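Provided below for reference: sequence and predicted model.
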Amino acid sequence: MTTRDRTSLVRRWMFGGVALSLTLVTACGGQGGGGDDAAGATCKPAGGKVTLDYWSWVPGMQKAVDVWNGENPDIQITLKTVPSGNAGTYQNLSNALKAGKAPDLGQVEYDSLASFRLKGGLTDISSCPGVEQAGDTFVDWTWSQVEFGADGKDGVWAVPQDTGPMALFYRKDIYDTMGMKAPVTWDEYAEQARKLKKEGKLITHFSQTDPNWFTGLLWQNKATMFERDADSWKVTVDRPESRQVADYWQKMIDDKLVATDLQGFSPALYKAWNNGEVVTWISAAWGYSTIRDNAKSTGGKWAVAPMPQWKEGGRQAGNWGGSTTTVMGGSEHPAEASKFALWLNTDPEALEILNREGGLYPAAKAGLELPALQQPVDFYGKQKIFDVFAQASAGVDTGFTWGPTMTDTYRFLSDGTANTIGGRTTLGEVLEDTGEQSAESLRKQSLDVTE
């Protein structure tokens, strides 16, 4: 597996890790509790030299840290390179928080922010210098994710780092040969699937090990899985918008129009791409390198188009992947930590390094203008593919809400999908079961769940 592909795996919000305990821990210095605590009055510069610890799994992050350290002798960053979140880092952060030994800064994916906040693991940096003014610097939906809502009343609990706006990768050479164009609607996509099947090809694969991919499809249809009102949670996994997505893909599975024996990021899938047996992939911006590095024989034959829409003329997109830089609960220097977090995710040089070395698709609006993202990509027939992802990023719903036990929700969704592939249930039933199980998971953490 290539470095780029490992980076792609990071972007997937891997679900297969240990569940995090949501037992509240006390954040040192009064920072970052589970509700109304704020850095507020204590978010003041230290007035002297400080050294901050930072945990991140982004390849090449040390190069960005070196630039910062060279320009900021009074605020030095010590980087610890760690596994991706659910591959071990989240459990280690949880343990470090309980022991009062957490780093000042940590990398946390959007879907895990609510969990860490509930355990007192995050500092509200809304009153730290420069943070309140930074919202317009980032793609709108990412800022609403770190505020836990669009009204900004809840504080700011992280700085957005990267995103995974979704689009359609497709084999343009095969489409051209068959007289087809990139599909505009999901109905058209299904029609193309039927035509491709007659030619011995499958339009895509449906993986049972990527529930976060399926979540991105729900997100496109504004099918938020949770709703939050103050300290109460409502589980909305099974809702009409979700059912529309589930019923569509259930029919694709029932009619054998998609490959159900191929898992994401597997040698078998790469072989199917290389030999033209599977001809599209609905994926995120970072997916461009996954295809490029693992289907090398198809160079110049792929193109990228917007996600098919549920209604013709729509411009909605889902998101799959992305992380934030958090000031962890207990940090004694939130002002300095937030200053670094803002620089890391807005400075042009830092953005260029993280894109070049780590393959990140930036959350900062200025990052979308990076020269590397304006260039034609040879592998994709010299198409300027990142123009498509910039459009997709603007079409991601800002109101999508993650639950505080997403590891559990992903597991329920994955187990149910496996049963669907095995013919033992349907995706609609999986949504119903996942909703009920997720609600019970919240109750086990003594959280208030409303019907």
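Great, that's in hand.

hey, let's count contacts and neighbours off CA atoms from now on
Will do.

what ranges do the helices span in the stretch 201-350 of the chain?
Per DSSP state H, counting those that start in this stretch, the stretch 201-350 of the chain carries helices over the ranges 211-220, 240-254, 267-274, 287-294, 334-344, 348-358.

wait, which of these is closest to G403?
Nearest to G403, of all these, is helix 211-220, at 12.3 Å by Cα to Cα.

so the closest one versus helix 240-254, what angle?
130 degrees (axes from the mean of the first three to the mean of the last three Cα atoms, to 10 degrees).

elements contacting helix 211-220?
Secondary-structure packing of helix 211-220 (3 or more Cα pairs under 8 Å, 6 or more residues apart in numbering; DSSP states H and E): helix 240-254, helix 406-421.

can you rerun that using 7 Å?
helix 406-421 (3 or more Cα pairs under 7 Å, 6 or more residues apart in numbering; DSSP states H and E).

Give me the contacts around the helix or strand that the helix it packs on is followed by.
Sequence order places helix 427-444 as the next helix or strand after helix 406-421, per DSSP states H and E. Helix 427-444 is contacted from outside by 235-238, 243, 246-247, 250, 405, 408-409, 412-413, 416-417, 420, 449, using Cα atoms under 7 Å, 6 or more residues apart in numbering.

The structure to be compared is supplied as follows:
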Amino acid sequence: MQHTKRAVGVALLTAGALVMAGCSASGGDSGGDAAACEPAGEDVTLSFTSWIPGIEDAVAMWNDANPDIQVEVQTGPNGNSGTYQNFFNQLEAGNAPDLGQIEYDALPNFRVQDGLFDLGACEEVMAAQDEFVDWTWGQVTLGTEDEVYGIPQDSGPMGLFYRSDLFEQNGIPVPTTWEEYREAAVQIRELGGYITNFSQTDINQFAGFVWQAEGQWFANDGEAWTVELTDDVSTQVADYWQDLIENDLVSTYPAWTDEWNNAYNSGEVWTWNSAVWGANSIASGAPDTAGNWSVAESPQWEAGGTAAGNWGGSSVAVFKGTKHPYEAAKFALWLNTSDEALTSLNATAQIFPATKDGVNLPSLQEGVAFYGDQPIYQLFAEIGNEVNPNFVWGPTMTQVYADVSDGFKSAVSGSGTLADALADAQASTIAALEAQSIPVAE
């Protein structure tokens, strides 16, 4: 599975396919031309819903500097914990906010439901393309050339967080391939520990493993969706982790629980294959291990490779029905490109910017004490450049995650396998698409 960088346009998500999915075209709210995104010519108040910690601080900075465009921010639970459903309810009722936080993997769902304003109608948005890391721009354009359905905010390139002290003390080399990772897992288990914890519920982490391995769960040729949860790459990744589970080489604590935190804080678990934002999760969950962690690139399927997966990342989208798309787009661009906003978001929520220059923020240049003063964000910036820009999310990812998670839980308990879970989710995903009259390729 050689890692190659392909043009973003390989997997097209065209407007035509989305029209066939049971929604209208871009419609009267945008029209795809600059005339649909012009200044209001009067004072404007925008509504914005987000779950990012401390987002109010950045919004306050904007409001102080822009008395003619005020933003009222409302915070709530993260997307899949209720905010997305609220958005869909509000869109149906015609009272959605002007702007909303939407993760990359959820954008296709909102697009299929015709809930997003096409920011390609805004000249300033199109002019900002080169400011963003290429693959993040691909996430918000959905593979199109002149449509934009959100402003990238952050990204989640994945690396290997590892207990450098334990590896060094026990003479175990830090693994650079997945084969070496398994070998290290055996050695660590003989010492009474686990190399990592396999999460039964973080299916987007597993998707990141597939992403790194050049797998592709969804594609759209302009006519219909192709669902490939059981392709050769996904099966290979599933079989790899199935082997580790069956041989008791990984723990299986429920993620984000006290058990999970204690496993890392006590040194029972030695590594975590996670995204850049995981740096804060470990620091807060395993405080007794401060100074003993380091970060490396993810293990590779081929020796010498540099492929990277991604886990997470959000955009700020403008909803259909807004009366002020120009002002909404202007705020969203400022929030996700200006030094002052990105510095604030990094301080309050450890946001890792999606802009190419974001890594140059002073706070991201420094060594991090918890990680032995290693400048980990500089490494993640390099890793981010290796993320394949073409990974496509499907329009029913909430359902996909739930169904795969149910299967993974069964596999961990000894009923079925991870590959079985993917096969079951393949069938249920196709059924879910068809139930919504979304065309599925034969």
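Thanks, I have the structure now. Here the structure is a predicted model, which is why all the values come from computation and not from measurement.

After superposition, what's the TM-score here?
The TM-score (TM-score structural alignment, normalised by the length of the second structure) is 0.93; 423 aligned residues with a Cα RMSD of 1.7 Å.

T51 of the first structure: which of the helices of the stretch 201-350 of the first structure is closest?
helix 334-344 (9.3 Å).

And for the closest one, what's in contact with it?
So helix 334-344 of the first structure is in contact with 43-45, 75, 104-105, 125, 128-129, 159, 325, 327, 350, going by Cα under 7 Å, 6+ apart.

Take these and keep only those in strands.
Among those, the members falling in strands (DSSP state E) are 75, 105, 159, 325, 327.

Between the residues you listed, which sits nearest V184 of the first structure?
Among these, and counting by Cα to Cα, the member closest to V184 of the first structure is V159, at 34.0 Å.

Counterpart of that closest one over in the second structure?
For V159 of the first structure, the aligned position in the second structure is occupied by I151, per TM-score structural alignment.

got it, and E349 of the first structure?
Aligned partner of E349 of the first structure by TM-score structural alignment: E340.

Could you do Q31 of the first structure as well?
So Q31 of the first structure corresponds to D29, using TM-score structural alignment.

do the same with V146 of the first structure
Residue pairing (TM-score structural alignment): V146 of the first structure is matched to V140 of the second structure.

Going by secondary structure, its match is in what exactly?
helix 134-141.

And that helix, what does it pack against?
So helix 134-141 of the second structure, by 3+ Cα pairs under 7 Å, 6+ apart, packs with strand 151-152.

Average offset of the strand it packs on relative to the first structure?
Taking mean Cα distance after the TM-score superposition for the first structure, the mean distance separating strand 151-152 of the second structure from the aligned residues in the first structure is 0.3 Å.

after that strand comes which helix or strand?
strand 158-163.

and the angle for that following strand with helix 278-285?
Using the same axes, to 10 degrees: strand 158-163 of the second structure against helix 278-285 is 30 degrees.

Trace the next helix or strand after strand 158-163 of the second structure over to the first structure and give me the residue numbers.
Per DSSP H and E, the first helix or strand lying C-terminal to strand 158-163 of the second structure is helix 164-169. Helix 164-169 of the second structure corresponds to residues 172-177 in the first structure, going by TM-score structural alignment.

Other residues contacting that stretch?
Taking Cα under 7 Å, 6+ apart as the rule, stretch 172-177 of the first structure contacts 181, 301-303.

Which one (most neighbours) among these?
Neighbour tally across the contacts of stretch 172-177 of the first structure (other Cα atoms under 10 Å): the maximum, 24 neighbours, falls on W302.

Tell me how far that residue lies from N69 of the first structure.
41 Å (Cα to Cα, to the nearest Å).

ditto for T298 of the first structure
From T298 of the first structure to N69 of the first structure the distance is 42 Å (Cα to Cα).

about what we covered before: name the helix or strand for the match of Q31 of the first structure, please.
Counting by DSSP H and E, D29 of the second structure is part of no helix or strand.
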